[in-house]
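Visitor: return a 3D structure for these sequence lines:
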Amino acid sequence: MSDPKPDVPVDPTALDHTPAPAPTGPSTATTLVAEALGTFLLVIGVIGTALFAANFGASPEGTSLGVGFLGVSFAVGLAVMAGAYAFGPISGGHFNPAVTLGLAAAGRFPWSGVLGYIVAQVIGGVVATSALVLIGLFGPDGWLGAKQDAGFASNGYGPASPGGFGLGAAIVVEVLFTAIFVTVILGVTHRTRGNAGLAGLVIGLTLTLIHLATIPIDNTSVNPARSIATAIYGGGEALAQLWVFIVFPLLGGVIAGLVYRALFDGQRKA
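Guide: So this is what the prediction gives:
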């Protein structure tokens, strides 16, 4: 007769054949916070550069110390890159109501989530410009008032355009260049043809290019959250013209989403 086997502790999980729960993504609250933070980073980067550094002045030797349009263009591109890699994995990295609407129109984002994202983006942008106002309160005498009187880096046309371009030019710019921007995003983030590793870099450089081309025309919006955030402190004419920089970037984003979906995401017929 063989010796009895010693008692072996039984792992209760070994007898449990219930499938492990599927990993869940970030909560809705987490994604909205990420969108707000990413938009905050974008707005504080580009508007901070425009207000503090674009026309800083000259050295005693007469060399300009300001970064100008070129610096502002690179600031927005760098801010978007940083936000895309920091917060993109959490929320998708829209940071722009026109992008959110464009992705929804392309079938890449649920329509049920659009309103929450847009609210978060607007809040993030307004907090950013509010932080810049707070800094300005401790600046040189008259600095903040002068920046607000000049529009606080808001978008504009006619007298508010850096180059004196009219309403028609602003409409074309915002529809066309927002559509280009959203099309690039849809292409570089495509589930089979895109390149997730380079997406942030490509998107940031595209936004830099757009600003290089269009800052002289209307100070470049292509992002209603950015436009709202500056107009509330630019006041007067900036608020009166704000509708253009809400309506037409959104229109450009939707057009890009619908066209991209029809041309590149349609089902191939047998």
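
Visitor: alpha carbons only for contacts and neighbour counts from here, please
Guide: Fine.

Visitor: please name the nearest non-neighbouring residue to the residue positioned nearest the centre of the chain.
Guide: The C-alpha lying nearest the average C-alpha coordinate of the chain belongs to residue 95 (C-alpha atoms, centre = their mean; 3.1 Å). Excluding the flanking residues, the one nearest residue 95 by C-alpha to C-alpha, 6 or more residues apart in numbering is residue 39, at 4.6 Å.

Visitor: so the one you found touches residue 91, yeah?
Guide: No. Between residue 39 and residue 91 there is no contact under C-alpha atoms under 8 Å: 11.5 Å.

Visitor: which of the two has more residues huddled nearby?
Guide: residue 39 (31 against 23; other C-alpha atoms under 10 Å).

Visitor: quick one, strands of the stretch 101-250 of the chain?
Guide: Per DSSP state E, counting those that start in this stretch, the stretch 101-250 of the chain carries no strands over any range.

Visitor: quick check, the residue nearest to the centre of the chain in a strand?
Guide: No. Counting by DSSP: H, G, I helix; E, B strand; the rest coil, residue 95 is not found in a strand; it is coil.

Visitor: quick one, what contacts it?
Guide: Going by C-alpha atoms under 8 Å, 6 or more residues apart in numbering, residue 95 touches 35, 36, 38, 39, 42, 121.

Visitor: roughly how far apart are the second one and residue 226?
Guide: Read that as residue 36. Here the criterion is C-alpha to C-alpha, to the nearest Å. By it, residue 36 lies 12 Å from residue 226.

Visitor: quick one on the thing from earlier: and the residue nearest to residue 95, how far is that from residue 205?
Guide: Taken as C-alpha to C-alpha, the span from residue 39 to residue 205 is 17 Å.

Visitor: let's see this one next, to set against the first:
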Amino acid sequence: MTRKLIAEVIGTAILVLFGCGSAVIAGPDIGFTGISLAFGLAIVAAAYGLGAISGAHLNPAVSFGMVSAGRMSVAEAIQYSIAQIAGAILGAALLYMIASGKPGFALGEWGLGSNGYGPGYLGEYTLGAALIFEAVMTFLFVTVILGATGTGAAPGFAGLAIGLTLAAIHLVGINVTGVSVNPARSIGPAIFAGGAALAQLWVFIAAPLVGGLVAGALYKAGMTRAA
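Guide: Sure thing, here's the model as predicted:
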């Protein structure tokens, strides 16, 4: 378990450093498409580099989706989630140290790629839109993960399928919430940004967890009927 938890720390740090880093450091140059690809490629890298050790969940919504799918215990999911949050904080800390080395750097109200909604945040979508987007997209994301890693899935392609799905979700939704679908990914940057990012953090914990749990429960029900 220790090896698995270390892998989850490293993998989640990679996700935050690559994904949020692309927005903070290179955002004006690469745009939403580039940021979307950075998040997707980070997942591909972590999945193939660390997946054999821990499964590369990198996301409490995925771990608890595995619980509701009957593929993980609650105790394991809690340990994974703690490791993932620690990794996200590590990734955000490294990103802050790098980004703050540029003259004139300012953290801002939603700094380090924090998720948010409402007036002042990207497309200024409402709370309701943010909740629906995060719950639905996490549901779809976890559904893909469960299918790509389940019995009968094409071997060797899970990391690519999962990474491309995350990239597609970002292409659709960066303007809505910045795209979380991952409580750990949201917690790391919000801790450093504070303010509105921290006040709105509950949305990016609750909605993804609901989406992941529902995806796991439906997947389990489907597999049970198929059996």
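
Visitor: superposed, what's their TM-score?
Guide: After superposition, the two chains reach a TM-score of 0.97 (TM-score structural alignment, normalised by the length of the second structure), with 227 aligned residues with a C-alpha RMSD of 1.2 Å.

Visitor: picking that back up, what's the residue nearest to residue 95 of the first structure aligned with over in the second structure?
Guide: Under the alignment by TM-score structural alignment, residue 39 of the first structure pairs with residue 12 in the second structure.

Visitor: residues contacting its match?
Guide: Going by C-alpha under 8 Å, 6+ apart, residue 12 of the second structure touches 58, 59, 84, 85, 87, 88, 91, 184, 185.

Visitor: please give the element, helix or strand, for it.
Guide: When elements are assigned from DSSP states H and E, residue 12 of the second structure belongs to helix 2-15.

Visitor: OK, contacts around the alignment partner in the first structure of residue 55 of the second structure?
Guide: Superposed on the first structure with TM-score structural alignment, residue 55 of the second structure falls opposite residue 92. Neighbouring residues of residue 92 of the first structure by C-alpha under 8 Å, 6+ apart: residue 84.

Visitor: what separation is there between residue 92 of the first structure and residue 38 of the first structure?
Guide: Applying C-alpha to C-alpha, the value for residue 92 of the first structure to residue 38 of the first structure is 10 Å.

Visitor: list residues touching both of those two?
Guide: residue 84.

Visitor: wait, isn't residue 31 of the first structure in contact with residue 91?
Guide: Yes. Applying C-alpha under 8 Å, one finds residue 31 of the first structure in contact with residue 91, separated by 4.6 Å.

Visitor: now do the buried residues in stretch 127-135 of the first structure.
Guide: Going by neighbour count (16 or more other C-alpha atoms under 10 Å), the buried part of stretch 127-135 of the first structure is 127, 128, 129, 130, 132, 133.

Visitor: what of stretch 71-88 of the second structure?
Guide: So, applying 16+ other C-alpha under 10 Å, buried residues of stretch 71-88 of the second structure: 77, 79, 80, 81, 82, 83, 84, 85, 86, 87, 88.

Visitor: same deal with stretch 255-269 of the first structure?
Guide: Of all the residues in stretch 255-269 of the first structure, those buried under the rule 16+ other C-alpha under 10 Å are 255, 256, 257, 258, 259, 260, 261.

Visitor: other residues contacting that stretch?
Guide: 101, 102, 103, 104, 105, 106, 107, 179, 180, 182, 183, 186.

Visitor: for these, work out which two are farthest apart.
Guide: Greatest spatial distance among the contacts of stretch 255-269 of the first structure (C-alpha to C-alpha): 107 and 180, at 17.6 Å.

Visitor: so if I had to pick from those two, which one is more boxed in?
Guide: Neighbour comparison, residue 107 of the first structure and residue 180: the larger count goes to residue 180, with 20 against 14 (by other C-alpha under 10 Å).

Visitor: may I have the residues that are in contact with the aligned partner of residue 137 of the first structure in the second structure?
Guide: Counting by TM-score structural alignment, residue 137 of the first structure corresponds to residue 100 in the second structure. Applying C-alpha under 8 Å, 6+ apart to residue 100 of the second structure gives the contacts residue 106.

Visitor: how far away is residue 100 of the second structure from residue 150 of the second structure?
Guide: Computed as C-alpha to C-alpha, the residue 100 of the second structure to residue 150 of the second structure distance reads 42 Å.

Visitor: over to residue 116 of the second structure?
Guide: 33 Å.

Visitor: likewise for residue 33 of the second structure?
Guide: From residue 33 of the second structure to residue 150 of the second structure the distance is 30 Å (C-alpha to C-alpha).

Visitor: ranges for the helices of the first structure?
Guide: Assigned by DSSP state H, the helices in the first structure fall at 28-48, 68-91, 97-105, 114-137, 143-149, 167-188, 196-218, 224-234, 236-241, 244-264.

Visitor: tell me which of the ones you listed lies nearest to residue 54 of the first structure.
Guide: Short answer: helix 68-91, nearest of the helices of the first structure by C-alpha to C-alpha, at 4.3 Å.

Visitor: dump the contacts of stretch 255-269 of the first structure into TSV; add distance to residue 46 of the first structure as well.
Guide: Compiled in TSV, these are given as follows (distance: C-alpha to C-alpha, whole Å):
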residue	distance to residue 46 of the first structure
101	22
102	22
103	23
104	26
105	27
106	28
107	30
179	20
180	20
182	19
183	22
186	23
